[in-house]
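Novice: Let's see this in three dimensions:
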Amino acid sequence: MVCLHLCLGLMPPWGLAWAQDDDDEPPGAVIVVEETSRDRPDPMSDPASVTVIEVNEALPAASDVAGVVDSASGTTVVRLGGLGDYAAVSIRGSTTRQVQVHLDGVPLNPDGAASVNLAELPLWAFQRVEIYRGNAPPQLGASPIGGVVDLRTGDAEGAGVGASVSVGSLRTTRVTALSRAPGQLGAQPTDLLVVAEAFTTQGDYRYFSDNGTEYNLFDDSRPTRANNDKRQLNLHGRWRVGTRRARFSLLEAFLSRDEGIPGHVNSPTTAVDLGTTRSLTSASLEGQRGPLAAEGRAWLYLREERFDDREGEIGVGTQWNEDRFGSLGALGHAAWAPLPQLSPALTASLRQDRYTTTNLLTRETLDAARVRYAGTLSLSADAWLWGERLVLSPVLQGTWLDNRSLGAVPFSEEPIAPDSRKTYRRIDPRGGVLLRPVPLVAVKANAGRYLRPPDFTELFGDRGAVVGNTDLRPERGLQADAGVRVMLPEPWPVAGAVEAGVYWSRVDDLIVMVQNAQRTMVPMNLDAARVRGVELALSLDAFGWVSSQSNLTFNQSEIRTDNAAWDGNQLPRLPRWEAAQRTAVVWGDRLRVGHTWSYTDGNYWDRTNWYRAAPRSIHGVFVRVRPLPRGPDVELDLLNLTDRTVEVVPRNPLDPSDDARVVQPITDFVGYPLPGRTVLLTLRWALETGPTE
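Specialist: I've put the predicted structure just below:
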């Protein structure tokens, strides 16, 4: 109800009346559909560097949100293990907190308030995934340093139900059910989308361990990954009424997740547990009348995490904490098209974030609720010139942060920051330009300035593997990119596009997680960091039966500091080279055979660049058949087809005179081992029962 009241309050008083006069537009009126309905962005006409990935039958049944995002150029997904394990995204060398993840435009981590675990999101609840690598649309109310991942439920294409059941290695089971139901409320059409997904796995795969002694081969072993079980339930519902000219939407996304925390490859745990409950409730109202378009949305985001390490296996000491995070916010966006070539817009948002932590060992709340207020106001004006061959998209965004209610340093009365830094006011410009000299070629460039304050976990976190730092300063960033996209001519038997781009970013006071000797991550400010890179993407659809998607990313990162031990080093957890490739051969609806491949160059674990993870090259295949014309589909997925779990690497890469080589486990970005070959068998059934009214 709070969301509903906020949403209605943001709309113009004539907005609700639009549902009753759909046909009273004067001849020649300009309708700004794109501004309110958030149609699928077109990379050929949008100045932003954006990738759109449709969630459809072309994806393997074993796909998840993390894998789909990782297949885009410029993205790096940080995984901590295998199926269902923690996964967060970095874009163009950013930290995972510098990327905002939205669900139908609602932020799950406003202002980078956390690293969003993509494993918590049910892929098949969405119609598409939009990845903005810079200059996100102003109606999202976001200007993160890294970019935005927006998961869109889309529009219902007809009534239908569907279900899938997957079983496989490591006692893995996933059950998904979906229902779409169009209807009528008075004279207005409605549609209801309901998705439920349950997932469970033991995650007990075998892995290689050198026991932390690279020079001693006699204690090497292949233990079984313990305490790596996961149980997760997602419930996702969306109800809409009205047309695009006036439409009201309600959304609820609920998560319940419980998982063991297995620990580092050389420091495994047996009993550490993390339980998570999340609820996102949002209401939105959008409409348009003549040259005016407006949208208002409000949301309430609640998240509760219970970390149980009563055995003291991670970090120092025993812990049993309950952390609660809440965000109540509202956003309004209005656009006006006085001319076909010009559309100025105004976007405003206001938000309250709240954080509390309770020690369940003593049943005491450690501190009063820590509260932060945030607001944004942005002005933008899209302009289409030279017969729409030139598009300009400038944005001027003001940000206000009030930290006066953050409280004191834990176990102290010392304030978090000096009085002069308790509030932040900043104006950041950004913009993009697109040029289409010919219809099949788009040249684009973007640049902007950005700000991200440290979040509650970075300031106050105390969860064994992560310890907060109250001395952190906000990150300040500059970002620029340029690229070209070329479409193949439609008459050709091979359709597709090729895209190439370069990017540059600099972040002052960059916050990075640094691993200490106790395998504990501590956030620290670096003086500055610079990232330069190149990204290439190629998509092809040949003769109607072969589809292919390839991406290649090169990152050159550099720490800039007065400390000679770190200056010039590569950023932690950021590989130089990444590649992804997916090819499928299709025979109508009856057969689909595909191959996937991903490569990640070795990355360093910390800023000293002493410890380097081994490169990892992972292949996968899938085969899908439909024995009967109306289904169901049966699919077999083989992940990590070659069962690669180790690599042979130099024993001491810092010593050129040491030419010895050792076996090293293939781990992810902080030393969590990746699983070997994994098999999944999926039965998927879908039934369309009728068109949308």
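Novice: going forward, measure contacts and count neighbours with C-alpha atoms only.
Specialist: Will do.
Novice: Give me the buried positions along the helix or strand containing V391.
Specialist: Element membership of V391 [criterion: DSSP states H and E] is strand 390-405. For strand 390-405, burial by neighbour count (16 or more other CA atoms under 10 Å) applies to 390-404.
Novice: same thing with stretch 198-217?
Specialist: With the criterion 16+ other CA under 10 Å, stretch 198-217 contains buried residues 198-210, 214.
Novice: Identify the residues contacting it?
Specialist: 82-84, 170-176, 219-234, 265-266, 645-646, 651, 662, 664-665, 673-676 (CA atoms under 8 Å, 6 or more residues apart in numbering).
Novice: Name the next helix or strand downstream of the strand holding V391, please.
Specialist: Next helix or strand after strand 390-405 toward the C-terminus (DSSP H and E): strand 423-438.
Novice: Just give me the neighbour total for the nearest residue to Q556 once chain neighbours are set aside.
Specialist: Nearest non-adjacent residue to Q556, counting by CA to CA, 6 or more residues apart in numbering: R532, 5.2 Å away. The number of residues packed near R532 is 19, by other CA atoms under 10 Å.
Novice: Following up with a second sequence; could you model it the same way so I can compare the two?
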Amino acid sequence: MLFRRPTPVLPVCLLLLHLSSAQAESAVIRDTETTVVTATKETDLNALNTPNYQILHREDFIDSSQTLGDLLQKINGIQIRQISGLGNPASVSIRGSSSKQVQLYIDGQLINDSQFGGFDVNQLPTEQIDSIEISKSQALGTGSTPIGGVIRINTYNPQIDSARISLASGSFGYREVNLMANKLFTNYSLAAGFSHVQSDNNYSYQVPQNFVVPSISTKEKLANNAYEKNALHLNSEIYLGQHLLRFNMQYTEQRKELANYQNNSPENTSEISSDSWRFGYLHNWQSSHVWLAQVELEAYTQFTDEIYLEQPTGVMNKRANYQSVKSFAGIKPTLNAGDLVITPFINFNHQIFESTTVLKGQATPCNGINSCDVTASQQQLNYGTRLEWPIVQLALTPYALISQSQEQNANSVLNKSGSKHIDEQDYTTQELGITYQPNKFNAVVDDRFDFSAFLTWSNGVRAPTLFEMFGDRGSFKGNPNLQPEEAKTLSLGSTVSYANLSFTGAFYQQQLVNSIVAIFNSSNVGSYSNVSQAELTGLELQANYKVSSDLSLMLQTNLIDSNTQSEYTAYHNKRLPGIYHQQYSAGIRYAITEHWQINLNSNIDNELYFNRANVFDSVGNSTENPANRLTTDLQLGWKKERFTAHLAINNLFDDEYQDLANRPAQGRNIQFKIAIKEI
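Specialist: Modelled structure (predicted):
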């Protein structure tokens, strides 16, 4: 059993102070005779500047007090799903996908949970991020092809001496503190960071049943909804000739109170808390052989301990403990055969999950009312090859990626004898693509004009989670006969720019089969089934115009048309749930002076359905979709030498739109952040 560990605040502060004092020393210049190598990212082989691939750099977001979810939802085609304020898990939809169909990587580690399939995109503070890579409907470099796409987060690990401190405060008791420090030695570098975030989350909420007088509905500040997180990260690199060794560690401790949305009870003390440790290792060898460019060896492990306390009346009623261990090892050489780049790879992934539930101090029985405690495991072997062949004469770069996965899944019920399930699955994913980039191959004389186009086809797979196959939550049962979800996606688009005007467009069509849906029978017993297939067509358009060196404009459009086909009437001829089918955005950025800048963005989001039957509760007997929303965000920034200040007013006009659970979300909120670098 994993034990909860206290946050190592004092050691972190001492380390940061040590690195900061070392900053004052004279800079150490590396020996010029030493061969310096840098880790080649997955996307180096797929650096296609197209609507299918985008990257956010640290300087794009570091000065604002925003979560990763805030940043991603500004990308055309990405939607963030979050319920009830900071601290609740925020999931991602890319081009209409479910969050389980999107892969999230942090420093090469796949964060998706094998038990439930999801992830919280806000688990890593933005201050600890160096860059964010987004690939839509495709893998990033190597690995299995997902249905929805990939988000890869690279943590901050600069090759310079620096230090930084930032403070933020905002509405609903929001407070944030970040400390960062980096030190460069001759053949060694070290980066460390600590972050603390907390929020009362006590925004006003329309309570259906008042706690004192249940017959009336009142608007009150949401109680027992506070959130707190501490995060520490350490990165170090060692350079030994042609070898780069990188070690990283991430520790996160967080606690989220769970509000009672029905009556906002002041006696409620329910909460969920977690500790998570992640250790990673990367060895990159830059070879001197003509045919062998490099070899990359990667490994990581992660331990997570999560505790859920259900205490609606202030007295402990239920305690659930969820523990998981993830381990990964992989090797990936890069081979050259003339202009052909070949990247074979093999990865091994092992995950273990265990749950323990206690009800009023006693172990819970496994029956049709209570949950069953389980121990589950998944072993996955993934191997394949990526081929890329630049054709300089035609300014074309075609590529192909094929991946094979072999899984062995097991599940045992702890509080019920003789209940064990074992399942094995094999599946293959493929990608084919070609990109036309004349400027990349110096085929265009006019450097003011740039044009690129791409065409890709992918066959992505989302394997069922362990809970979907074996889960047991009282009257909800797993289904060991589930087939993986599979989607074939065709996408094409282009980017055109001339002088100060640029235009980006992408069209995509996806055919999804074996959609996994929860189905309940007449006895109200539910389980997951492969019940439907869906067709999805989308269009993404974006225009940017730089009016002058001080003023720039942006317009975005994201349109999705979806339809499902199923033998179940409730899921037949319906729109996909949980996504907005129409989104429009407009933004303006203006440099007021040398030091002041203002950004204004407005967004219109329409046509969201809360469930697969496309049923939602109306507001005031209206038949309109209650989640349609118009939001406007205002940001004012100031920067001078080592100092920055940032003011953000989100939801400027206090539009209390519905969240994804069809509950009123927080209205206008204000955040202010200051930062000092090179302290």
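Novice: in the stretch 501-650 of structure 2, which spans are strands?
Specialist: 501-520, 526-546, 551-566, 580-591, 596-608, 629-640, 643-650 (DSSP state E, counting those that start in this stretch).
Novice: Next: the stretch 1-150 of structure 2.
Specialist: 53-57, 78-82, 90-94, 102-106, 109-110, 129-136, 149-155.
Novice: and the angle from the last one to strand 90-94?
Specialist: Yep, that's strand 149-155 of structure 2 we're talking about. 130 degrees (axes from the mean of the first three to the mean of the last three CA atoms, to 10 degrees).
Novice: how close does the residue nearest in space to the middle of structure 2 get to L104 of structure 2?
Specialist: Computing the C-alpha centroid of structure 2 and ranking residues by CA atoms, centre = their mean puts V121 first, at 3.5 Å. Distance, V121 of structure 2 to L104 of structure 2, by CA to CA, to the nearest Å: 8 Å.
Novice: for I80 of structure 2, same thing?
Specialist: Taking CA to CA, one finds I80 of structure 2 at 14 Å from L104 of structure 2.
Novice: got CSV for the strands of the stretch 1-150 of structure 2, with distance to A453 of structure 2 and mean neighbour count too?
Specialist: Shown next, in CSV, are the strands of the stretch 1-150 of structure 2 (distance: least, CA to CA, whole Å; neighbours: other CA atoms under 10 Å):
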stretch, distance to A453 of structure 2, mean neighbour count
strand 53-57, 12, 16
strand 78-82, 21, 21
strand 90-94, 20, 23
strand 102-106, 24, 22
strand 109-110, 30, 20
strand 129-136, 15, 21
strand 149-155, 19, 23
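Novice: Between these, which one is closest to Q254 of structure 2.
Specialist: Nearest of the strands of the stretch 1-150 of structure 2 to Q254 of structure 2, taken as CA to CA: strand 90-94 at 14.4 Å.
Novice: Structure 1: matching residues for that closest one?
Specialist: Matched against structure 1 by TM-score structural alignment, strand 90-94 of structure 2 falls on residues 87-91.
Novice: The matching stretch against structure 2, how far on average?
Specialist: When structure 2 is overlaid, stretch 87-91 of structure 1 sits 0.8 Å from its aligned residues on average, using mean CA distance after the TM-score superposition for structure 1.
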